[in-house]
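Asks: quick one: sequence and predicted model below, then my questions.
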Amino acid sequence: MQSKKRLRAAFLCFLICLLLVIGKLFHVQIIKHEWLKEKAEENWDIEIPFGAMRGNITDRSGKLIVGNKLAPTLYFMPAQNPDISSDIPAIAKILKMPPETLEEKLNKKTYMVKLAPEGKNITKEQGDEITKLQVAGLYVGVDFVRHYPYDDLLARLIGFTGYDGDGLAGIEYAYDEILNGTGDKVRLFTDAKGIALPHVEDSFEHGKDGLNLELTIDLKMHQIVERELIQAMEKYDATQALAIIMNPKTGELLSLASVPGFDPREYQSADSTIYNRNLPVWMTYEPGSTFKILTLAASLEEDVIDLENENFYDPGYKVVANARLRCWKREGHKDQTFLEVVENSCNPGFITMGQRLGSERLDRYIREFGFGSSTESGIAGESKGILFSKEAFGPVEQATTSFGQGISVTPIQQVQAVAAAINGGKLYKPYIVKSIKDSEGKTLKEFEPELKRQVISEETSAKVRHALESVVANGSGRNAFADGLRIGGKTGTAQKVENGRYKDGDYIVSFIGFAPADDPELLVYLAIDSPKNSIQFGGVIAAPIVGRIIEEIAPIANIERRKEQLEKEYRWGDAITFRSPDLLGMNEKELLSQNYTFKVKWHGKGKKVIRQLPAPHTLMTVEDTIHLYTE
């Protein structure tokens, strides 16, 4: 009886253990099968990565600025081909490398060899040739390099990517997390020696493409700007040059240019001071007379001057705290209205404006216009500039600041501030990214104009616009005048500082212009560093370039020429101009009876004029020819 009980107990224990084993097998092979298989595969697999598809960068209309180009990378698994010696000559020939170097790399004692740098980012043609060789253990992984359809255009803004595809400078760096993708992967399953497992199929893991950036840049405008900067560099043997185009009503940056440039594909051979310095946001310098626009705006807002009805006498200097501060015109401008003070860019006149404002109000307006702090444009490498501290802002510093000397600002700060002065007093944040899109073109985020604050009133802004249009028609900015476009603007000539002292004969010349003057759609700032071969004045060098740029980009911005504008005042030395008469409908006899003195060229054999170039009422010189076309 006792033995039967023991036998039953033993059988019961055996049955329980059997059930436990069966349960465990069920749990392992059925319930946990996929999880355990995945863990096992992680021990067996070797991943061959495919390069991540980085996001594209386009202009505001979707034109590709930076994209991707297929550039394969080679991987070799020694365990899958113990004797690759016979294939080495053919592979080395395709890669254009010494066979002995290739053999040394391929015979490394490791699971997998990434053949770099010789086999990284090779051409598609090279990849195809190597694939045809059918070398065991040699894999051609998909990889990409950046593609630049416009070569070095916008290089200092866009920046570049490094060896592993990460952004290292410019937009590529600032928006790296957005642009970066995760690459696809091929998973090869091998044993500890790297030999393929016959019972496990290789697999493919899909990555995620980077997101695309649509910039506010207008490529057509920017190409015009870079062309003009390069020509100016050559003509004036300048050190460097920069330009910004902004929509003053929104803060959108339509062009941001720096020259000289560099080839982003060969950035290793470029000077780091070029690719690390995006001049419109990085460079700081004394602004010179372009800064006077802000002193003018503050003075008009606080009603301390009357542009049209108040006179100011300029003897050529003004004494402030025993310091004699001179006007650029040594003999002075003598008696003039405050509008003429602005037209003539008269330093003593602007010192007077600054004194009437007082140090506290002048300093407050300067900071309200955005100077002394970042514009928060989102562009890498932006500087803040340098202003006087309140303790150091004495009478002389106040006086020099009022005409743009003694402080340090960035070009983008000047553009932000002048945009507020002319757009109705609204300070908008400059921005460079218009939207972020996925790889299928769906918009994920759109950036809108961001108003920081109201600095001056619309009435004051209208007076500023009028004064600056007068500068172009009658003052120091006359070389920027363009018929029918109503350009306003201000010149700037700033002596460069080195080790706390002004450098003799070394200047940064600039001009900031906008159009149309009554309702600005475009704001253009241009500065040239250390120009030679010419008189170093912003009105002589920079103003005509800005005038040409505005004339050429006006049609792109849908700005039409109009008849009403301030007429350009004739001065000795100017070409004599007149407005072309309306000759439409006339015949040759009627035209001769008018006794016109300009040159005429007829086109066609008809009797009456049906078209003329230039069009009626266009400003032209006495040396120009009117072309007449008959029916």
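Replies: Nice, I can see it. Numbers count the residues shown, from 1 in each chain.
Asks: only C-alpha atoms for contact and neighbour calcs from this point on.
Replies: Will do.
Asks: what's the burial count for Ile192?
Replies: I think there's a mix-up here, since residue 192 is Ala and not Ile. 12 (other Cα atoms under 10 Å).
Asks: ok, now which ones touch it?
Replies: Counting by Cα atoms under 8 Å, 6 or more residues apart in numbering, Ala192 touches Trp44.
Asks: putting a second one here so we can go through both:
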Amino acid sequence: MLLAFVCGASLLIGRLVHVQVLAVQFYNEKAVHLIRRNIPLPAVRGEILDSAGQSLVYTASAASIIAVPRQIKDKQRTAYLLWKIIGGTEQGILKLLSQPKLMVYIRPRGRRLDEAKVKAIRALRLPGIYLTEEGKREYPYGDLAAQVLGVTGGEGQGLSGIELEFNQVLAGQKGALQFVSNARGEEIPQTNDDYIPPVPGLDVELTLNRQIQQFAQREIQNIVAKYAPDHVTIIVANPNSGQILAMANYPTFNPANWRSVPQQVYNRNLAIWQTFEPGSTFKIVTLAAALQEKKVNLKERFYDPGYYEVAGHKIKCWKAGGHGSQSYLNVVENSCNPGFIQLGERLGKTQLFSFIRAFGFGKKTGITLPGEGKGILFNPSRVGPLELATTAFGQGVSVTPIQQVMAMSAIANGGILMKPEIVKAFINPTTGQVVKTFQPVAVHRVISPEVAAQVRDALESVVAQGTGGAAFREGWRIGGKTGTAQVVENGHYSGAHYIVSFIGMAPVNHPQLVAYVAIDYPRPKGTPVFGGVIAAPVIGNLLADSLQYLNVPPSLQGIPKKYRYGIDPVLTTVPGLAGRSYKDAVRTMLESGTILRVAVVGEGPYVIAQAPKEGTKLPQGSTVRLYLGPAPSGAG
């Protein structure tokens, strides 16, 4: 019995030593966990910035009231004092304070308080009443790049766009206010509160250029007003780095009110999600492949009778009766389907589809945005003569707008396919230091620099001499390709539903920009539904304005414009008017024979500046703005 008693006592003593000495830290942590309560403190979500570091999305933070009901002894008095400061109803506040919860927000009047109310509540020092910071996303530019930026939910979590893709980066880390409580949740007197500060999220700097983005959205507004389409997409990229400078869609929305629009509007970025048959813009790939494989010389002749017969099917050219005898450069200028079918046959399905995949089609580009599509290509084993023919001129394959932009960028930069990038850097908002940068990523070489230069020259000829004439802008050396694709409805190509498009680059001798527009189901009044008529002017305007904004100097060494009378506008040169008196300026305009309108800005007898500048060529009937002042100024 004595031995048993000694053994039992030894076990008890050993256990006591273990609990009190050896495992004291473990049990202390368990005790603290049981008696400590946390009031979460949300972190300020990071901003989304444009390429110049200007905020496109930021969090406007304000204090909100949190109550711990079990710590409030006199709930009636507390509700009364809060009601006197924040308003609402006293009974409503009392009901919240009486809930059997660890913590409640005083909604709705107790959220996002102004500074005066915050000071008044702090002065009361009410037991169980705490203040925490809450934030609301603000969009200073409304719907600018809405689908790119994305939206956040009620708890501040990213739901789409950049907000979703980089949610963890933007969210930061929550903090907490910790206090010691008894079993009833009441704070134990003379114990210390711990404050764990929240860590704000990183700022995400995008590659988007705000001004070029605004140019793109301006063009979309004009398209919608004129043609009432179902959808519109515009992308502008730097072909040398793969950076996206603008990405705009219609329909659009204001992210501040995203709950008021259909889900497909805020959740689908058409520029990367939508897939469709590209039409003639895809001919750029066929042309590049044929030149790289030396299957064609652009001076070689081709006869177009208006159709091309393949496997018993006559595939027609868009021009009734065909183009007759023409060079292969003319085939490109005229967007002649029969000529491109022959190029497809010369290449064969193995070579053609190899180049299509090398240009990035049939797979995702890897842009850091959610919801990207990859398009659809024919399975090579199922490609017969007819499928080869239609693929060569852009029918029967399905692509995304971003894929087309990157393929064109490869031609613009000398033959290298780049990965598209829309994020430039992560920035610490507290220190301003760059945490991470995103460098250009070259995927692989597709064609040689010499072939890329040949294609660029051909595309400049398309704009100066061919179907892309409406994109021509004096001095900017724009090259591009039109596209007009029928849409399949109920298993057949529709006779009314088209997607018209245009893809262009500039300046052709050293491309700085690639721009693309796709207009889904335009409804023109008295205008033919062709990409060269509807889409080409959009890219002409966008590239010219963007190059001017980027201070790229114009050049007069490009291919001269071949004017089509009755189709192309007649250009006139703006005379120099700055520095003259207003009367002299008007007389000069009349005597020069230019058919231009005058708009006056300001007051005074002298013209102190003009826009556009002297020497600019404008379509007749355009407006020249004259800025007036009290004294003459230098020309500008």
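Replies: Nice, thanks for sending it over. Every value quoted in this text rests on a predicted model; they were computed, and no experiment measured them.
Asks: counterpart of Asn209 of the second structure in the first structure?
Replies: Matched by TM-score structural alignment, Asn209 of the second structure corresponds to Asp218 in the first structure.
Asks: try Lys226 of the second structure
Replies: Lys226 of the second structure maps onto Lys235 in the first structure, by TM-score structural alignment.
Asks: could you find the closest non-adjacent residue to that match?
Replies: Asn533 (7.8 Å; Cα to Cα, 6 or more residues apart in numbering).
Asks: hmm, that neighbour is touching Tyr236, no?
Replies: Yes. Counting by Cα atoms under 8 Å, Asn533 of the first structure touches Tyr236, with 5.6 Å between them.
Asks: who's more crowded, those two?
Replies: Legend: neighbour count by other Cα under 10 Å for Asn533 of the first structure and Tyr236, higher for Tyr236 (17 against 9).
Asks: count of neighbours near the match of Asn209 of the second structure?
Replies: 21.
Asks: does it touch Ser255 like I think?
Replies: Yes. Counting by Cα under 8 Å, Asp218 of the first structure does reach Ser255; the two are 6.5 Å apart.
Asks: on that earlier part again, can you confirm the match of Lys226 of the second structure is in a helix?
Replies: Yes. Assessed with DSSP: H, G, I helix; E, B strand; the rest coil, Lys235 of the first structure lies in a helix.
Asks: number of residues surrounding it?
Replies: Neighbours of Lys235 of the first structure (other Cα under 10 Å): 13.
Asks: quick one: the residue nearest the centre of the second structure from Gln326 of the second structure, how far?
Replies: Centroid check for the second structure by Cα atoms, centre = their mean gives Met247 as the closest residue, at 3.3 Å. The gap separating Met247 of the second structure from Gln326 of the second structure is 38 Å, by Cα to Cα, to the nearest Å.
Asks: before we move on, what about Gln76 of the second structure?
Replies: 92 Å.
Asks: repeat that for Tyr498 of the second structure.
Replies: 28 Å.
Asks: so those two - more neighbours on which side?
Replies: Tyr498 (23 against 16).
Asks: next, count neighbours for the residue nearest to the more buried one when sequence neighbours are not counted.
Replies: Using Cα to Cα, 6+ apart and skipping the chain neighbours, the partner closest in space to Tyr498 of the second structure is Gln486 (4.6 Å). Gln486 of the second structure is flanked by 20 other residues according to other Cα under 10 Å.
Asks: corresponding residue for Gln486 of the second structure in the first structure?
Replies: Per TM-score structural alignment, Gln486 of the second structure is aligned with Gln495.
Asks: how about the helix or strand harbouring its match: buried residues?
Replies: Per DSSP states H and E, Gln495 of the first structure falls inside strand 488-498. Of the residues in strand 488-498 of the first structure, 488-496 count as buried by neighbour count, 16 or more other Cα atoms under 10 Å.
Asks: check the first structure for its longest strand and report it.
Replies: strand 501-515 (DSSP state E).
Asks: look up how far Asp545 of the second structure lies from the residue nearest to Tyr498 of the second structure.
Replies: 30 Å.
Asks: repeat that for Phe438 of the second structure.
Replies: With Cα to Cα as the criterion, Phe438 of the second structure and Asp545 of the second structure are 27 Å apart.
Asks: do Asn297 of the second structure as well
Replies: Distance from Asn297 of the second structure to Asp545 of the second structure, by Cα to Cα: 35 Å.
Asks: those two - which one has more neighbours?
Replies: Asp545 (16 against 12).
Asks: so what does the more buried one match up with in the first structure?
Replies: Using TM-score structural alignment, Asp545 of the second structure sits opposite Glu552 in the first structure.
Asks: helices of the stretch 251-400 of the first structure, start to end?
Replies: 272-275, 279-282, 292-301, 338-344, 347-357, 359-368, 395-402 (DSSP state H, counting those that start in this stretch).
Asks: which of the ones you listed sits closest to Ser476 of the first structure?
Replies: Minimum separation from Ser476 of the first structure across the helices of the stretch 251-400 of the first structure (Cα to Cα) falls at helix 338-344, 5.8 Å.
Asks: Gly153 of the second structure maps to what in the first structure?
Replies: In the first structure, Gly153 of the second structure lands on Gly162 (TM-score structural alignment).
Asks: which residue packs closest to Leu571 of the second structure, ignoring adjacent ones?
Replies: That would be Pro619: by Cα to Cα, 6+ apart, it lies 4.3 Å from Leu571 of the second structure.
Asks: again but with Ile411 of the second structure, I slipped
Replies: Using Cα to Cα, 6+ apart, the closest residue to Ile411 of the second structure is Ala452 (4.9 Å).
Asks: wait, doesn't that neighbour sit right on Ser409?
Replies: No. Here Ala452 of the second structure lies out of contact with Ser409, judged by Cα under 8 Å, at a distance of 10.2 Å.
Asks: and those two? which has more neighbours close in?
Replies: Ser409 (30 against 23).
Asks: residue in the first structure paired with that one?
Replies: Using TM-score structural alignment, Ser409 of the second structure pairs with Ala419 in the first structure.
Asks: what sits against its match?
Replies: Per Cα under 8 Å, 6+ apart, neighbours of Ala419 of the first structure: 248-249, 426-428, 523.
Asks: map Met246 of the first structure onto the second structure.
Replies: Aligned partner of Met246 of the first structure by TM-score structural alignment: Ala237.
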